[in-house]
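> Pasting the sequence and the predicted coordinates here, then a few questions.
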Amino acid sequence: MAEKRKLFEEVGEGAPAQAAPRGGMLDAGRRGARGAVRVWLMILFALVVLMIAVGGLTRLTDSGLSITEWAPISGAIPPMSAEDWQREFEAYRQIPEYQLQNKGMSLSEFQFIYWWEWGHRQLGRVIGLVWAAGFFGFLVTRKMPPGWTGRLFGLGLLGGLQGAIGWWMVASGLEGTMLDVASYRLATHLGLAFVILGLIAWYVTRLGREERELLQARRQREGRLAGWGAAFAAVAFVQILLGALVAGIDAGRNYTDWPLMAGGFFPPYPFQLEPLWRNFFEDDGLVQFMHRMAGYALVLFGVLLWWVARRSPNPATRFAFNAVLAMVLVQLALGILTVIYGAPWHLAILHQFGAVVLWVLALWARFRALYPVAQSVRGTA
């Protein structure tokens, strides 16, 4: 005979408790090695940041044209004998940079710029190997998180495209009367590097939280603030491209007065080149002027973005946008100092690194607006 239940007995009392699947249905299946993939992406992120810095120093030391051929595999081996060095030096002597600017350069001087460019290309090979080892390793061991194969394979494709664009850039300085690479090709090369860096940063941030958590957070997203954040990131990206144009023609080493340019608001004789469009890429005064104006616009946009973000009910989101504004102001100060002192290599690289930090912070702040961090009611403003 069945035992009578107590009046206040809890339903299910005495039955063995069954633990709910951790993470819910979205994370109950094969999760893959999310943590390991995230660490691998962090390594790639650090290597890409280093690559941007080495690329900047390669440009500042005028080393980018020292290797006159593109040999993705055999080029990994540097000259090993005196005959090899003479062969490389003779090839460099045939290009306009040597004939019009560096004629009489000694072999030791050539070796200095050669090693900079070789190191730049070698680092690119290392990044490719790290990507391939991680991607195919996770794929073969079936540790790839669901839905991430295409995204991570796309990073490899962009890396390969970056190598091809790098050679397309170098090739522009090997003929005619060019003393440097074409500035618009340099801007394309740097722009793609920042795209790759931004994607890696976004993926690292996304993998830092479970899919179930992201799905829940998206219900609380601040769409308007995320839209403002996307617009700010777009303006920041344009400013980065303009910075590449400045670097491409050494425009940062001219017009070293501030806030004026050669005593006036507008640089003198800005439209001397023909056809007209060339001035926006090759006239040092006009290119620096555009970079300055875009910088001022970015600062104003940063203040406006901060003003909009301060109304966010989420303190973590507000903190992210506060960091963006702080970095905008730091980058403005670095830019002014770089101009005033004629773009010495240490300030120029610091300014470029500031662009990296600002770019990543802008993406991080937008991510926080799209996927707010969970908070207690007490923490709500």
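Received the coordinates, thanks.
> CA atoms for contacts and neighbours, from now on please.
OK.
> burial of the nearest residue to Thr205 once chain neighbours are set aside, as a residue count?
Spatial nearest neighbour of Thr205, excluding adjacent residues (C-alpha to C-alpha, 6 or more residues apart in numbering): Trp364 at 7.6 Å. For Trp364, the number of neighbouring residues by other C-alpha atoms under 10 Å comes to 23.
> looking at this, Trp364 is in a helix?
Yes. Trp364: assigned to a helix according to DSSP: H, G, I helix; E, B strand; the rest coil.
> Surely it is in contact with Phe319?
No. In this structure, Trp364 is not within contact of Phe319 by C-alpha atoms under 8 Å, at 10.8 Å.
> for this protein, which helix is longest?
If you go by DSSP state H, the chain has its longest helix at helix 107-140.
> Buried residues in it, which are they?
Judged by neighbour count using 16 or more other C-alpha atoms under 10 Å, the buried positions of helix 107-140 are 110-111, 113-125, 127-128, 130-131, 134-135, 138.
> can you give me the helices in the stretch 51-200 of the chain?
Counting by DSSP state H, counting those that start in this stretch, the stretch 51-200 of the chain has these helices, from start to end: 82-93, 96-100, 107-140, 149-171, 183-207.
> ok, second structure coming up, stack it against the first:
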Amino acid sequence: MTQSGATSPAAARRIAIWLFIMCALVALMVIVGGATRLTDSGLSITEWRPVTGAIPPLSEAHWLSEFEKYKTIPEYEEVNFGMTLHEFKAIYWWEWGHRFLGRLIGIAFLVPMIVFMVTGQVKKPLALKLFGLFALGGMQGVLGWWMVSSGLADRVDVSQYRLAAHLSLAVIVFAAQFWLALDLWPSKIISVSRNLRIGASALAVGVFAQMVLGAFVAGLRAGRTFNTWPLMDGKIFPDGYFTANREFNDLFETMAAVQFNHRLGAYILAAAAIWFFIAARKSPLRPRANMLAAMIGLQIFLGIWTVLAATPIGLGLAHQAGAMLVFAGALYAAHGARGHSG
């Protein structure tokens, strides 16, 4: 048995390929989730039906029934009052697609996992990790409904805190799958300095934190305000960064604050990527450091473009997809720095 927990190098490669595919599906799930937010579709389905909800409305009567349920929530009354059934169908399909993709991911994970185990390609340590990943995926579904439920009673949208939690868990699932796939993928061992190991890990954590800050921007729709750069409407610290009471939660509850925090996070990541690029220039990590620096630079450019354009859907989704790619690059660098691969 290999140290990876697979019974053979061939089995390890097969499982790794499957996990990389799962990572792509999770990334797609994140992007579709971003689309539901940008199209204001997330509250169009007002019930959580994990099994029967997989079947969309199949008749006009069913569509009218779903529409009537939507009319009972504050978002319809205060934001979309008077919308037509045709307009409702448009937002419903986005949310249904998001939930259906979640179900598809669950099946795409569970069935191959069972096959790998039944055919004896995994041993207990790896099996426990795979079961843990499946459990995390199930928790993500529960957390998604917890997020949606926050917008069905007293609000016209979901809580930005719950949105950030929902995205965070999705990114954690992505990271765990990606890291395990790298562990299983055949590769040579490299050796780097302690500083590079710490720096690479810090960069990966920093990218994750920046994505969470981005979730607050999305949650408050802050990307459609302060559409200037490098200053925010002519100021370094924009108006509204804190309320008159200057409470700590202002950092996460005002559009000015969440966008400023996200911008600041990008500048810090840029500086860290430059340091890593310089520090790794004479180490085996140089190719990964070069790649990561380029990816972060392109992502910052895309973020600036997105803000200047007031976050149109296409650019917003491209920025979100870019974040997942940057995170994958950061994990790849951190994994190599830990001596697992080269």
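Okay, I see it. From a predicted model like this one, the values you see are computed outputs, not experimental measurements.
> Could I get the TM-score for this pair?
Remark: TM-score between the superposed chains equals 0.94 [TM-score structural alignment, normalised by the length of structure 2]; 340 aligned residues with a C-alpha RMSD of 1.9 Å.
> okay, the longest helix of structure 1 sits on what stretch of structure 2?
Using TM-score structural alignment, helix 107-140 of structure 1 lines up with residues 85-118 of structure 2.
> repeat for stretch 327-344 of structure 1
Against structure 2, stretch 327-344 of structure 1 falls on residues 295-312 (TM-score structural alignment).
> got the buried residues for the matching stretch?
For stretch 295-312 of structure 2, by 16+ other C-alpha under 10 Å, it's 295-297, 299-300, 302-308, 310-311.
> cool, stretch 167-175 of structure 1 as well?
Trp167, Trp168, Met169, Val170, Ala171, Ser172, Gly173, Leu174.
> Now the aligned partner of the fifth one in structure 2. Nearest residue, chain neighbours left out?
So the one you mean is Ala171 of structure 1. Residue pairing (TM-score structural alignment): Ala171 of structure 1 is matched to Ser149 of structure 2. With sequence-adjacent residues excluded and distances taken as C-alpha to C-alpha, 6+ apart, Ser149 of structure 2 is closest to Val158, at 7.5 Å.
> Need the counterpart of the one you found in structure 1.
Per TM-score structural alignment, Val158 of structure 2 is aligned with Val181.
> what number of residues lie near that match?
Val181 of structure 1, neighbours per other C-alpha under 10 Å, totals 22.
> so it makes contact with Glu175?
No. Assessed by C-alpha under 8 Å, Val181 of structure 1 is found out of contact with Glu175, at 10.0 Å.
> list the contacts for Val287 of structure 1?
Leu242, Leu245, Val246, Ala251, Asn279, Phe280, Phe281 (C-alpha atoms under 8 Å, 6 or more residues apart in numbering).
> go again using 7 Å as the cut-off
Leu245, Val246, Ala251, Phe280, Phe281 (C-alpha atoms under 7 Å, 6 or more residues apart in numbering).
> tally of neighbours for the third one?
Going back to what we said before, that points to Ala251 of structure 1. 25.
> Likewise for the one 5 residues further on?
Thr256 of structure 1: 19 surrounding residues under other C-alpha under 10 Å.
> do the same with Ser74 of structure 1
With other C-alpha under 10 Å as criterion, Ser74 of structure 1 counts 8.
> Which residue in structure 2 occupies the aligned position of it?
For Ser74 of structure 1, the residue aligned by TM-score structural alignment is Thr52.
> again with Gln272 of structure 1
Checking TM-score structural alignment: Gln272 of structure 1 goes with Thr243.
> Can you name the residues that contact the residue nearest to Ser187 of structure 2 when sequence neighbours are not counted?
Nearest residue to Ser187 of structure 2, sequence neighbours excluded (C-alpha to C-alpha, 6+ apart): Ser341, at 5.1 Å. Neighbour list for Ser341 of structure 2: Ser187, Lys188, Ile189, Ile190, His335 [criterion: C-alpha under 7 Å, 6+ apart].
> Distance check, Ser341 of structure 2 against Lys123 of structure 2.
21 Å (C-alpha to C-alpha, to the nearest Å).
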